[in-house]
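**Q** Okay, sequence plus prediction incoming.
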Amino acid sequence: MLLSSRGAMMRFSRPLAGSLGATHFRLRIQCLGRLPGLYASVNRDPATEEIVQPFLYHKGFHALQSHRVTHRLWNDGRRALVRLIQSRASEIFAIDIHPAAQLGCGLLMDHGTGVVIGETSIVGDDVTIFQGVTLGGTGKQSGDRHPKVGAEVLLCANATVLGNIQIGRGSKIGAGSVVLENVPAWSTYVGVAARAVVRPIE
């Protein structure tokens, strides 16, 4: 019998980000198959009634699995093939994830249309991303220029996070917000430019 409880999912997934206030992010080597992504849909998407639904029908899940393949090929140096696969995947799913972006386990990309994740982005485990989210650069930097998103973060619809900044673990970014500075763990930021409406208890 397939387990779909939060506890069951946690057996397969650990937070990517370190403790509160951590300045470095560690990426796990692999995601133990595709179970964390399926459990993420069951546990965090009320519209998902069965674990088979994301596997068969959810383009956010499909786009993430396409990225897992292209990321591996990118690291193996097969850049031409990667660009072909990534280009086709972005056309089919309307989701654009750079093959070099580092994504953790247990991600839920709900709806997914219009999501853009840049080359040097890092996204932690158990993050929820809604449609229209952009993890991008400011256009003024080169090299490491994209956001670092901690574990268990919620990025609501059309949120835009720009630059080499950190979004702390467990934080929430409101719909339509534009984030240009670091966000502490367990905070809620909304607005343009985003400001804190909930701060962590010291």
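**A** Received the coordinates, thanks.

**Q** From here on, just use CA atoms for contacts and neighbour counts.
**A** Noted.

**Q** which residues are contacting the helix of greatest length in the chain?
**A** When the chain is parsed with DSSP state H, its longest helix is helix 59-75. Residues outside helix 59-75 that contact it (CA atoms under 8 Å, 6 or more residues apart in numbering): 37-38, 54-55, 79, 81-82, 85-86, 89, 93, 95, 97-102, 108-112.

**Q** Got another one to weigh against that:
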Amino acid sequence: MDNPVIIFGAGGLGKAALEIFQQNEVVIYCFLDDDDRKHGQEIGEVSIMGNTDDHGYTKFIGKKCDAFVALEERELRKGVFKMLNERRKVMPVNAVHPKASISGNAYISYGLFANAGVTVGSFAKVGIGCMLHSNVTIDFEAELGNHVEVGAGSIIHSGAKIADDVFIGAGATIAGPLEVGKGARIGAGSVVVENVKAGATVFGNPAKEI
């Protein structure tokens, strides 16, 4: 990655992304954040310059800068992905911690956040804008759709298929080649042993719909 990066979002996820890029020796141009109170402040000597739709900064993306979206609210993240794609004709870069392990045979899309200890196995697939927190395991041939968030320490077993917009809490296990439908939510620490329908919220060991 040769270009400096603009990070959208100056919250906790933005700070984590900054650390990842710095450990990978990538220059961060600035943060953009819609909280005006943060403007002019610095995080690790990187300035928070303006709003996420500030054309004075976004105009450089795709020419002189790349972008990474570190907004924690899914719909806001998806909105920035759409803006970058439609207006700037680019997709966000990936932030992959140097202590993450991603198979060379895995398929990784755009805008991935993969923190320390993440493992993505052989021939696994990870869609657009996924967030894999510390020590997540995506085993071989598992598939994640777009904008899936997987909490720290969770395990997605081989062959599992996770649809778009799914949230999986910290320490959860998808225990087998199961299917989790679009927009489903898996509670922290849950053990999923059967398919989860779209939009459902499940919790427990074994996980049951609530």
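**A** The structure has been received and is ready for your questions. Computed from a prediction, not measured in an experiment: that's the story for all the values here.

**Q** After superposition, what is the TM-score?
**A** With the length set by TM-score structural alignment, normalised by the length of the first structure, the two chains reach a TM-score of 0.53; 128 aligned residues with a CA RMSD of 3.7 Å.

**Q** Which ones among the contacts of helix 59-75 of the first structure lie within helices?
**A** 37-38, 54-55, 79, 81-82, 85-86, 89, 93.

**Q** In these, which residue is surrounded by the most others?
**A** When neighbours are taken as other CA atoms under 10 Å, the top entry among these is residue 37 (27 neighbours).

**Q** From residue 56 of the first structure, how far off is that one?
**A** Relative to residue 56 of the first structure, residue 37 of the first structure is positioned 13 Å away (CA to CA, to the nearest Å).

**Q** Pick out the residue nearest the middle of the second structure.
**A** residue 131 (2.3 Å; CA atoms, centre = their mean).

**Q** show me what contacts residue 196 of the first structure?
**A** Contacts of residue 196 of the first structure (CA under 8 Å, 6+ apart): 187-190.

**Q** Buried residues, the longest helix seen in the second structure. List them.
**A** Looking across the second structure with DSSP H, the single longest helix is helix 74-87. By neighbour count on 16 or more other CA atoms under 10 Å, the buried set for helix 74-87 of the second structure is 77-78, 80-81, 83-84.

**Q** so how far is it off the chain centroid?
**A** With CA atoms, centre = their mean, to the nearest Å as the basis, helix 74-87 of the second structure stands 13 Å off its chain's centre.

**Q** Show me what it is packed up against.
**A** Packed against helix 74-87 of the second structure, as judged by 3 or more CA pairs under 8 Å, 6 or more residues apart in numbering; DSSP states H and E, are the following elements: strand 66-69.

**Q** Report the contact partners of the residue nearest to residue 90 of the first structure when sequence neighbours are not counted.
**A** Leaving aside its sequence neighbours, residue 90 of the first structure sits nearest to residue 96 (CA to CA, 6 or more residues apart in numbering; 5.0 Å). By CA under 8 Å, 6+ apart, residue 96 of the first structure lies in contact with 86, 89-90, 114-117.

**Q** Just tell me what residue 96 of the first structure corresponds to in the second structure.
**A** Using TM-score structural alignment, the partner of residue 96 of the first structure in the second structure is residue 119.

**Q** Same check on residue 184 of the first structure?
**A** Here residue 184 of the first structure is matched to residue 197 in the second structure, going by TM-score structural alignment.

**Q** Equivalent analysis for residue 130 of the first structure, please.
**A** So residue 130 of the first structure corresponds to residue 151, using TM-score structural alignment.

**Q** and the residue lying closest to that match once chain neighbours are set aside, which of the three is it?
**A** Nearest residue to residue 151 of the second structure in three dimensions, chain neighbours excluded: residue 170, at 3.9 Å (CA to CA, 6+ apart). Following DSSP: H, G, I helix; E, B strand; the rest coil, we place residue 170 of the second structure in the coil state.

**Q** sorry, back to before: shared with the second structure, which of the contacts of residue 96 of the first structure?
**A** Retained in the second structure (both residues aligned by TM-score structural alignment, their matches' CA atoms under 8 Å) from those: 114-117.

**Q** quick one: which of those sit in strands?
**A** Among those, DSSP state E puts 116-117 in strands.

**Q** Put together TSV for the kept ones among the contacts of residue 96 of the first structure, with neighbour count and distance to residue 198 of the first structure on each row.
**A** Listed next are those as TSV, based on neighbours: other CA atoms under 10 Å; distance: CA to CA, whole Å:
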residue	neighbour count	distance to residue 198 of the first structure
114	18	27
115	25	25
116	20	26
117	26	26
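
**Q** any idea how far the aligned partner of residue 164 of the second structure in the first structure lies from residue 187 of the first structure?
**A** In the first structure, residue 164 of the second structure lines up with residue 151, judged by TM-score structural alignment. For residue 151 of the first structure, the distance to residue 187 of the first structure equals 13 Å [CA to CA].

**Q** Between the two, which is the more surrounded one?
**A** residue 151 (28 against 21).

**Q** how much space between that one and residue 122 of the first structure?
**A** Applying CA to CA to residue 151 of the first structure and residue 122 of the first structure gives a distance of 10 Å.

**Q** Likewise for residue 159 of the first structure?
**A** The spacing between residue 159 of the first structure and residue 122 of the first structure, counted by CA to CA, is 16 Å.

**Q** Residue 192 of the first structure too?
**A** 23 Å.

**Q** Tell me which of the two has more neighbours.
**A** More neighbours surround residue 122 than the other of residue 192 of the first structure and residue 122, with 24 against 13 (other CA under 10 Å).

**Q** So that one sits against residue 102, correct?
**A** Yes. If you go by CA atoms under 8 Å, residue 122 of the first structure and residue 102 touch, sitting 4.7 Å apart.
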